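Undergrad: Sequence first, then the predicted structure:
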Amino acid sequence: MSDLPPPSSAGADKKIPAGICGILLGSLGVHKFILGYTKEGIIMLLVSILTLGMLAPIMGLIGLIEGIVYLVKPDDEFVATYVQGRKGWF
């Protein structure tokens, strides 16, 4: 038969893009938009823009931490926590 791995849980395909965007573009909240957290993404984006970048490093640090957390979680735990559980922050 086929030597393909079993299909991953629905939503696990967002783990790597969200993690990488969290690490690289965390201050803009791009990783939040990828996961469908529009409100949280807008908050991060507005905080970075409306403070003229003064609080962008803090938003970037939050994005960095979240990106690393996304990437180190197993696929099933990531899906249960962030896709099904809709945990918006950390």
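TA: Cool, got the structure.

Undergrad: from here on, contacts and neighbour counts on C-alpha atoms
TA: Fine.

Undergrad: any residues touching whichever strand or helix holds residue 15, and which ones?
TA: Assigned by DSSP states H and E, residue 15 belongs to helix 15-25. Outside helix 15-25, the residues within contact range by Cα atoms under 8 Å, 6 or more residues apart in numbering are 29-32, 34-35, 60, 63-71, 75, 78.

Undergrad: again, only using 7 Å
TA: Contacts to helix 15-25, defined as Cα atoms under 7 Å, 6 or more residues apart in numbering, come from residues 30-31, 34-35, 63-64, 66-68, 70-71.

Undergrad: Where helices are concerned, which of those residues count?
TA: Residues of the contacts of helix 15-25 located in helices (DSSP state H): 30-31, 34, 63-64, 66-68, 70-71.

Undergrad: Which of these are buried, as a PyMOL select command?
TA: Restricted to buried positions by 16 or more other Cα atoms under 10 Å, the PyMOL selection for the ones in helices among the contacts of helix 15-25 reads:
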select buried, resi 30+31+34+63+64+66+67+70+71
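
Undergrad: let's bring in a second model and compare:
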Amino acid sequence: MSSSGNKTAAGIFGILLGALGIHKFVLVLTTPGIIMLLVSILSCGWGAIPMGIVGFIEGIIYLSKSDEDFYEIYVLNKRAWF
């Protein structure tokens, strides 16, 4: 999958399913994805509120980056948060 495809998929998943950390798994950032998923599930849903906000913000950030910036920051450097 191309960087642009990853960017679009990660952005949409971040906005729609950010609380579950799906956007992190799309970017092959397994540990942050598991953290977001476990916080959301193990807190009986209360942790899903802040995780959803984080996911939404990250989704917007992903979609607003240029393809080159996104590739450098999130694919090459594997930046996990924001």
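TA: Looks like it arrived, so ask away. Note that the coordinates shown come from a computational prediction; the quantities given were computed from them, not determined experimentally.

Undergrad: Now do the helix holding residue 15 of the first structure: distance to the chain's middle.
TA: Mean-position distance between helix 15-25 of the first structure and its chain equals 6 Å (Cα atoms, centre = their mean, to the nearest Å).

Undergrad: Kindly indicate which of the contacts of helix 15-25 of the first structure lies nearest residue 41 of the first structure.
TA: Residue 41 of the first structure lies nearest to residue 30 out of those, by Cα to Cα, at 6.5 Å.

Undergrad: and the closest one, what pairs with it in the second structure?
TA: In the second structure, residue 30 of the first structure lines up with residue 22, judged by TM-score structural alignment.

Undergrad: Would you mind measuring from that match to residue 14 of the second structure?
TA: 7 Å (Cα to Cα, to the nearest Å).

Undergrad: tell me the SS of whatever residue of the second structure lines up with residue 59 of the first structure?
TA: With TM-score structural alignment as the criterion, the equivalent of residue 59 of the first structure in the second structure is residue 51. Assigned by DSSP: H, G, I helix; E, B strand; the rest coil, the conformation of residue 51 of the second structure is helix.

Undergrad: burial measure for residue 51 of the second structure, as a count.
TA: Residue 51 of the second structure has 23 neighbouring residues, counting by other Cα atoms under 10 Å.

Undergrad: Now for it: which residues touch it?
TA: 18-19, 36, 40.

Undergrad: coming back round to it: which one of the contacts of helix 15-25 of the first structure is nearest residue 53 of the first structure?
TA: Distance to residue 53 of the first structure across those (Cα to Cα) is lowest for residue 63, with 14.8 Å.
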